[in-house]
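K.L.:
Have a look at this prediction, sequence included:
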Amino acid sequence: MTSTDAATLASEVLDKAVPARPISSGGDHRSWWIGKHHVLRWTPDPSTSQRLQREIALRRWLPQHLHAPVPTAVADGTWHGHRWVLDERLPGHDLDEGPFTARTHTDLVQLLSDLAHCAVTDVTAMGVPTRSLPDLPQLLEAGLAAHRALGIERPLTPPATTDVSGHGGKHAPVLVHADVKSEHLLVDATGQLSGVLDWSDAAVGEVSLDVEGLVITVGAQKATQIAHQADIPATALKRGVLLARCHTAMRLDALLNRAEPSGPELLLRRQHDLAWN
């Protein structure tokens, strides 16, 4: 789908001529700003089409269970055999660009709490998959190796984790967004959470997966406070910090020492710093 195709499709749906401006293009999906008030997403292959169809169903269900807004679909369908969705554009700015206030903190506590109380049976019936934690002892070993390769000597064990075995302290699975990051969290001028975007990776798993995302978004200290106030079990909280510290080091090592394209260097450095602050 080209920008011209996107504009034509959206114009037909909205019954008026609207321009399309590319947002991003990648293996997961392609996105366009449609005028000032809408966003069009299209998936280029069958597997991501299925994920988008599942996401649309989940987003229709979520408003009854979350305080935070999620995108609302104006229309959806298929184009050349692959799924598309036209969403209303939510107001606000990426969390990196907006203020982090006491209201932001409170809203993120509420988000974690709301997700923990979503009925797992309901979302699995929609096809939301389960997601397991990585092998934690192996992850710890890889994280330590990455830190050594980066010339950083930092202990990843306490207070980062109390149980890296993965066998103790297991917790009931919950609905997790599983891709928490600044660009998926919108805030208004007061810091109020005005939208939670991109639910394509949503899964049923341990809440530590979302704690990890919070850590690389707002920092380990703030994320720990937020998770604690949301009544996240201490072991899951600490595992989330461990995930963030290991994964950020591994991605940075892959980019700097093996020339593997794991993300922009400035972003990776910032996320790694946040995992320790």
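P.N.:
Yep, that arrived.

K.L.:
contacts and neighbour counts: CA atoms only from here.
P.N.:
Noted.

K.L.:
can you tell me how far T106 sits from K238?
P.N.:
The gap separating T106 from K238 is 20 Å, by Cα to Cα, to the nearest Å.

K.L.:
Counting neighbours, go ahead and name the busier of these two.
P.N.:
Between T106 and K238, K238 has the larger neighbour count (other Cα atoms under 10 Å), namely 26 against 16.

K.L.:
So the more buried one belongs to a helix, correct?
P.N.:
Yes. The assignment for K238 (DSSP: H, G, I helix; E, B strand; the rest coil) places it in a helix.

K.L.:
check contacts around the closest residue to it other than its chain neighbours.
P.N.:
In space, and not counting its chain neighbours, K238 is closest to T161: 4.7 Å by Cα to Cα, 6 or more residues apart in numbering. By Cα atoms under 8 Å, 6 or more residues apart in numbering, the contact set of T161 is T235, K238, R239, V241, L242.

K.L.:
Need these in TSV (columns: distance to P261).
P.N.:
TSV is the format used below for those (distance: Cα to Cα, whole Å):
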residue	distance to P261
T235	32
K238	28
R239	26
V241	24
L242	23
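
K.L.:
Contacts for stretch 140-156, please.
P.N.:
With Cα under 8 Å, 6+ apart as the criterion, stretch 140-156 contacts V164, L242, R245, C246, H247, A249, M250, D253, N257.

K.L.:
from the middle of its chain, how far away would it be?
P.N.:
Chain-centre distance of stretch 140-156: 25 Å, with Cα atoms, centre = their mean, to the nearest Å.

K.L.:
With stretch 146-157 instead?
P.N.:
26 Å.

K.L.:
related to what we said a few turns ago, selection in ChimeraX covering whichever of the contacts of stretch 140-156 are buried, please.
P.N.:
Of these, the buried ones can be selected in ChimeraX as follows, counting by 16 or more other Cα atoms under 10 Å:
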select :164,242,245,246,247,249,250,253
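
K.L.:
Can you tell me which of the contacts of stretch 140-156 is closest to D76?
P.N.:
Of all the contacts of stretch 140-156, H247 has the smallest distance to D76: 35.0 Å, by Cα to Cα.

K.L.:
roughly how far apart are the closest one and A125?
P.N.:
31 Å.

K.L.:
what about V18, neighbour count?
P.N.:
18.

K.L.:
My reading is that it lies in a helix. Confirm?
P.N.:
No. Secondary structure of V18 (three-state DSSP): coil, not part of a helix.

K.L.:
just checking, it touches W32?
P.N.:
No. With contacts counted by Cα atoms under 8 Å, V18 stays clear of W32, the gap being 11.4 Å.

K.L.:
Next up, a structure to set beside the first:
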Amino acid sequence: MLADLGSRSGLWTDRTQPTTVARGSENTTFAVGGFIVRRTVDVDALTREVALLEALAGETSIPVPVPLVHRSDLGVLVYRALGGEPLLGRPDLIGPAVEGPLVDVLGALRRIRPDPPLVVDDHPNDAWLAGARQDFETARSHLGPERAAAVAQFLDQPPPPAGPVLVPQHNDLGAEHILVDDRGRVSGVIDWSDAARTEPARDIGRLLRDLGPAIALAVAAGLDGQSTAEERLRMTFHARCTWLEDLAYGLADPAGRSAYLANAERVFGHVFGHA
């Protein structure tokens, strides 16, 4: 399929060797030459993503994937690989330089008119908490007694109420999807396949988890002004739930997902110490 796609598009030859970047239950991503090829079983979601990316590219100065080939019959999207490397593997480059670009791209996502074709993700917080409890059971043996107790204390508390406003969100804005150059400047934001209309705490919570509360709250302020105590509670809730989610994800393939395990270890203190 990849050789034929390259031949028809003229982007690579049949001698160009692909490399598998990621493989999941619904998506498989390949690097072929200087291009990224993603194949998915959800062709409707892919069509929405293509429309979003085409609109977003004209609204932000931050590089995002620009569709070059979209084959709905194959469930395939091709775009030129963006420069830089994921912050997930370069925590030494995390710093205030990322704040402005993240405000830029998330603000641009909200400015798109007409409204982008996004689904509504209103997954309730009690369901998030139930999922986090399952992830904790998976990961409990990996945690020492003190950390396990801190996580269990969080899981024993009721979830915060859902936010009153739904806005367009990347909806998976972890450090693995933020690319930076060797000076820590944002060179791209990738993987918009989960983009949806949902509450702002989703994106900010993941930023809190991976980049720390100072950067997360600065991005939130750049978008919506200073956060209230209730908003910070929701951000922290999502940071903790997605910390458990990423830890369980890493433990499912420790050799292939070691960066997720290293990140979970690095950020535990501010995720479960911040309120």
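P.N.:
Yep, it's here. Keep in mind it's a predicted model, so treat the numbers as computed, not measured.

K.L.:
What's the TM-score once they're superposed?
P.N.:
Overlay of the two chains. TM-score (TM-score structural alignment, normalised by the length of the second structure): 0.76; 254 aligned residues with a Cα RMSD of 3.6 Å.

K.L.:
What segments of the second structure are strands?
P.N.:
Using DSSP state E, the strands of the second structure run over 18-23, 27-32, 35-40, 67-71, 76-80, 85-86, 119-120, 167-169, 178-180, 186-189, 196-198.

K.L.:
neighbouring contacts of the first one?
P.N.:
Counting contacts by Cα under 8 Å, 6+ apart, the residues outside strand 18-23 of the second structure that touch it are L2, T28, T29, F30, A31, V32, G33.

K.L.:
now stretch 182-197 of the first structure: how far from the chain's centre is it?
P.N.:
With Cα atoms, centre = their mean, you get 13 Å for stretch 182-197 of the first structure.

K.L.:
In the second structure, what stretch matches that stretch?
P.N.:
Under TM-score structural alignment, stretch 182-197 of the first structure corresponds to residues 175-190 of the second structure.

K.L.:
Buried residues, that stretch. List them.
P.N.:
Residues of stretch 175-190 of the second structure classed as buried: 175-180, 184-190 (neighbour count, 16+ other Cα under 10 Å).

K.L.:
What's the end-to-end length of that stretch?
P.N.:
One end of stretch 175-190 of the second structure to the other measures 10 Å (Cα to Cα).

K.L.:
So what touches it?
P.N.:
Stretch 175-190 of the second structure has contacts (Cα under 8 Å, 6+ apart) with 62-65, 82-89, 93-95, 97-98, 101, 191, 207, 210-211.

K.L.:
which of these count as buried?
P.N.:
With burial judged by 16+ other Cα under 10 Å, the buried subset of the contacts of stretch 175-190 of the second structure is 62-65, 82, 84-88, 93-94, 98, 101, 191, 207, 210-211.

K.L.:
follow-up on the earlier one: which one of the contacts of stretch 140-156 of the first structure is nearest to S3 of the first structure?
P.N.:
H247 (34.8 Å).

K.L.:
List the contacts of the closest one.
P.N.:
G143.

K.L.:
now do V167 of the second structure
P.N.:
Residues near V167 of the second structure by Cα under 8 Å, 6+ apart: R110, A196, R197, T198, E199, P200.

K.L.:
Against H123 of the second structure, how distant is the third one?
P.N.:
Looking back up the chat, that one is R197 of the second structure. 11 Å.

K.L.:
The two: which is more packed in?
P.N.:
Ranked by neighbour count (other Cα under 10 Å), R197 of the second structure and H123 place R197 first, with 21 against 10.

K.L.:
Spatially, which residue comes closest to that one, not counting chain neighbours?
P.N.:
P168 (4.2 Å).

K.L.:
Count the residues that sit near the one you found.
P.N.:
By other Cα under 10 Å, 25 other residues sit near P168 of the second structure.

K.L.:
Contacts only, for it.
P.N.:
L109, R110, L118, A195, A196, R197, T198.

K.L.:
hmm, which of those residues are common to the first structure?
P.N.:
Compared against the first structure with both residues aligned by TM-score structural alignment, their matches' Cα atoms under 8 Å, these retain L109, R110, A195, A196, R197, T198.

K.L.:
Any of these buried? List them.
P.N.:
L109, R110, A195, A196, R197, T198.

K.L.:
Correct me if wrong: the fourth one contacts V119.
P.N.:
The reference is to A196 of the second structure. Yes. In this structure A196 of the second structure lies within contact range of V119 using Cα under 8 Å: 5.2 Å.

K.L.:
Check the first structure and tell me which residue is nearest its centre.
P.N.:
In the first structure, the centroid-proximal residue (Cα atoms, centre = their mean) is D179; its distance is 1.8 Å.

K.L.:
of the strands of the second structure, which approaches E265 of the second structure most closely?
P.N.:
Nearest of those (Cα to Cα): strand 85-86, 17.4 Å.

K.L.:
average gap between the closest one and the first structure?
P.N.:
Once fitted to the first structure, strand 85-86 of the second structure is off its aligned match by 1.0 Å on average (mean Cα distance after the TM-score superposition for the first structure).

K.L.:
For T236 of the second structure, see how far away I62 of the second structure is.
P.N.:
Distance, I62 of the second structure to T236 of the second structure, by Cα to Cα: 26 Å.

K.L.:
just N171 of the second structure next, same as before
P.N.:
Distance of N171 of the second structure to T236 of the second structure, given as Cα to Cα: 15 Å.

K.L.:
Those two: who's more crowded?
P.N.:
Set N171 of the second structure next to T236 and count neighbours by other Cα under 10 Å: T236 wins out with 27 against 23.

K.L.:
how about the more buried one, what's its partner in the first structure?
P.N.:
Here T236 of the second structure is matched to V241 in the first structure, going by TM-score structural alignment.

K.L.:
from memory its match sits against V211, does it?
P.N.:
Yes. Using Cα under 8 Å, V241 of the first structure makes contact with V211 at a distance of 7.0 Å.

K.L.:
Tell me which residues touch the equivalent of I34 of the first structure over in the second structure, please.
P.N.:
With TM-score structural alignment as the criterion, the equivalent of I34 of the first structure in the second structure is V32. Counting by Cα under 8 Å, 6+ apart, V32 of the second structure touches W12, T16, Q17, P18, T19.
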